[in-house]
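In: any chance you could fold what I've pasted below:
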Amino acid sequence: MGPRFRGGDEGKSVTVTAPTADLDRVIGFTIPSRHARGRVSRLGPVLDEILSAHAYPAPIETLLAEALTLTALLGATLKDAQGQMTLQAQSPGAIVSLLVCDYKNGELRGYVQFDAGRLAQLGKKPTLDALCKKGHLAITFDQATTKERYQGIVPLVAASIGAAAEEYFLQSEQIPTLVRIGTHRGKDGKLIAGGIFVQHLPEGEVGRERLHVRLDHPEWQHVEALSATMGADELAEPGIPLENLVWRLFNEEEEVRVLAGTALSRGCRCDSGYITEVLRKFAAEDRAEMADENGVISVDCAFCSKKFPVQLSDLVSQPL
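Out: Model (predicted):
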């Protein structure tokens, strides 16, 4: 007997449908009998829009695509619509010195700082260790309503960004987690990235003991084994609806609850008004040093590569 797929937060039975090309969306699911939950996401046009703001070489595009997919998966777990999830990898002295992505209410943004000269000396598919040697990954959840902030930091010694996230949840929250991310570059040269994120509920749905106090747990081992069979080609295949991916993995479970999906978009929050207010906080002599010969301070947004020119006269004409 196959599972009962149920949709929506109220648990009402629905017919699950999705567009022909299922892109720029993330869905959630739970498996009550296994005390597991997860997210599945796939990025297409949104990913291309973010990447096209910079002339990244292929290895950097792939790394950022994987990081943005992970950001979508983790950010979608936020219950606070105005909350923000930030993923930041820092590797001083490495080829990739900084990678930053964040998620807020379905909006994604991200960028990478890297040494192009040293990157060119590597092969076409450099490892994460080669790019981010001796780096650290920080994952931060900011709750807007409660003002609470949670952050964990792990060394970037794993084989992939997804594996580093698994280590983060195991170390920071003692929650066994599986993350798989796949990318595919089409004939048009554009990347599509997809990912799955699955966790064992920390205490189950009825206050069960935490998993880390047990030597093993067959429920999680079962879900983990099934989830690990999902291939990178399936995750990054736009013609496969996300709901179908969940069905392929868990079609023999008693019940799978599919939650309402969230549309993803590019959401750089740079704003000329905000930049002006930040500049007003600097001392007048510091602002003068920032300005060019025409009295203009040019501020670049690292995320979208837009330039925001601000006249010194606009800063001094209003009270600080």
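
In: CA atoms for contacts and neighbours, from now on please.
Out: Noted.

In: quick one: the strands in the stretch 201-320 of the chain?
Out: 255-258, 262-263, 265-266, 296-300, 307-311 (DSSP state E, counting those that start in this stretch).

In: any chance of these in JSON lines, plus mean neighbour count and distance to residue 206?
Out: Formatted as JSON lines, these follow (neighbours: other Cα atoms under 10 Å; distance: least, Cα to Cα, whole Å):
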{"stretch": "strand 255-258", "mean neighbour count": "23", "distance to residue 206": "17"}
{"stretch": "strand 262-263", "mean neighbour count": "14", "distance to residue 206": "27"}
{"stretch": "strand 265-266", "mean neighbour count": "20", "distance to residue 206": "36"}
{"stretch": "strand 296-300", "mean neighbour count": "17", "distance to residue 206": "50"}
{"stretch": "strand 307-311", "mean neighbour count": "17", "distance to residue 206": "52"}
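
In: also this sequence, please, to line up against the first:
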Amino acid sequence: MKTARSTYEIPETYSDKLLGFTLPGRSARGRGVRLDGVVNDVLSAHDYPPPITHLLGEALVLGALMGSLLKDEGGQLTMQAQTQAGVVSLLVCDYRAGSMRGYVDFDEDGLAGLGANPGLLALFGEGYLAITFETGAGQRYQGIVPLEGDTLAEACETYFSQSEQVPTLIRVASRSGAEGRVAAGLLVQHLPDGEEGRERLHVRMDHPDWEHVLALASTISHEELLDTELSMEAIAWRLFSEEEEIRVEPGAPLARGCRCSGDYYASVIARFPIEEQRAMQDESGKIVVDCAFCSREFAIEL
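Out: Just a heads-up that it's a prediction; the model follows:
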């Protein structure tokens, strides 16, 4: 049996920090994350019922995993799940340089009739998932896929398969306890022609190297992902212990970060004609803006 060789030399990664790793011998890369403080900070701004906290926790993990694929530190990943006829009408989550935020719009009465653990179809009905990557240089590209599968993670796998043609496995776990919610995830991808922008002429979902990596990565358990005493490096080493080399690179620390401010909203409102601005005013003459991400209100005076 081969012993995995790692490039890792600094303290290991546990919660609220990303981990990146590559398997050079298999042309594969991965990302791992466990959210503890971050997910509870985001949820603290809302009084969501358990099914919605579970959904948003999963979305935040997916946002971190996919957002960390951006090489540009100024880039942003936005994930939006939407439907016209579901109990959940809109879910939005974004990631930028380790800063995360998210919120969910839903029908409380409709949710109450779904039971304790509703699936994706019950929550959204026939909806779609839009994933948008923006670089710091202003480049923007988006993929849209149907909201299919039992979980958001499965819908994201479909996005990578259909929109990016990149074989991808994603696993997400989430639980609530006395100290709040913990959510964690693993993303593994096969890049046959490398990660440096070369044209992928030979992407195969059934490539032998990918089948090998997929078989190993699929053994990850929810208990391992959620074990706050198990580092993300230890998870990577457990899964791929027979590989000749595992290159591990700790990523960005994560934190809740809403970018709302009174000055920002005032600048947005100033772009409207004065007649429309006056129509927005309340009885006191102020324009009140409610930030859906952090549940704060900003009173703007003309």
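
In: what's the TM-score for these two chains?
Out: The TM-score (TM-score structural alignment, normalised by the length of the second structure) is 0.95; 300 aligned residues with a Cα RMSD of 1.6 Å.

In: ok, back up a step: right, and the strands of the stretch 201-320 of the first structure - which one's nearest residue 141 of the first structure?
Out: Closest approach to residue 141 of the first structure among these (Cα to Cα): strand 262-263, 18.2 Å.

In: what lies in contact with that closest one?
Out: Strand 262-263 of the first structure is contacted from outside by 24-27, 76, 106, using Cα atoms under 8 Å, 6 or more residues apart in numbering.

In: same check, this time on stretch 51-61 of the second structure
Out: The contact list for stretch 51-61 of the second structure (Cα under 8 Å, 6+ apart) reads 33-35, 39, 43, 79, 91, 93-94, 100-104, 116-118, 152-153, 172-175, 181-185.

In: weed out the non-buried ones from the residues you listed.
Out: Among the contacts of stretch 51-61 of the second structure, those buried by neighbour count (16 or more other Cα atoms under 10 Å) are 33-35, 39, 43, 79, 91, 93-94, 100-104, 118, 152-153, 172-174, 181-185.

In: residue in the first structure paired with residue 174 of the second structure?
Out: Structural alignment (TM-score structural alignment) places residue 174 of the second structure against residue 183 in the first structure.

In: mind telling me what element the closest residue to its match other than its chain neighbours is part of?
Out: Spatial nearest neighbour of residue 183 of the first structure, chain neighbours left out: residue 193 (4.3 Å); criterion: Cα to Cα, 6 or more residues apart in numbering. Under the criterion of DSSP states H and E, residue 193 of the first structure resides in strand 191-200.

In: average offset of that strand relative to the second structure?
Out: Superposing on the second structure places strand 191-200 of the first structure at an average distance of 0.3 Å from its equivalents, by mean Cα distance after the TM-score superposition for the first structure.

In: still on that earlier bit, among the contacts of stretch 51-61 of the second structure, which are in helices?
Out: Residues of the contacts of stretch 51-61 of the second structure located in helices (DSSP state H): 39, 43, 152-153.

In: make TSV from the residues you listed and add distance to residue 218 of the second structure to it.
Out: Below are those laid out as TSV (distance: Cα to Cα, whole Å):
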residue	distance to residue 218 of the second structure
39	25
43	29
152	17
153	13
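
In: and the two most separated of the residues you listed?
Out: Taking Cα to Cα, no two of these sit farther apart than 43 and 153, at 19.6 Å.

In: okay, the spatially most central residue of the second structure and residue 100 of the second structure: tell me how far apart.
Out: Centrality entry for the second structure: nearest residue to the mean C-alpha point is residue 63, 1.5 Å, by Cα atoms, centre = their mean. From residue 63 of the second structure across to residue 100 of the second structure, the span is 8 Å (Cα to Cα, to the nearest Å).
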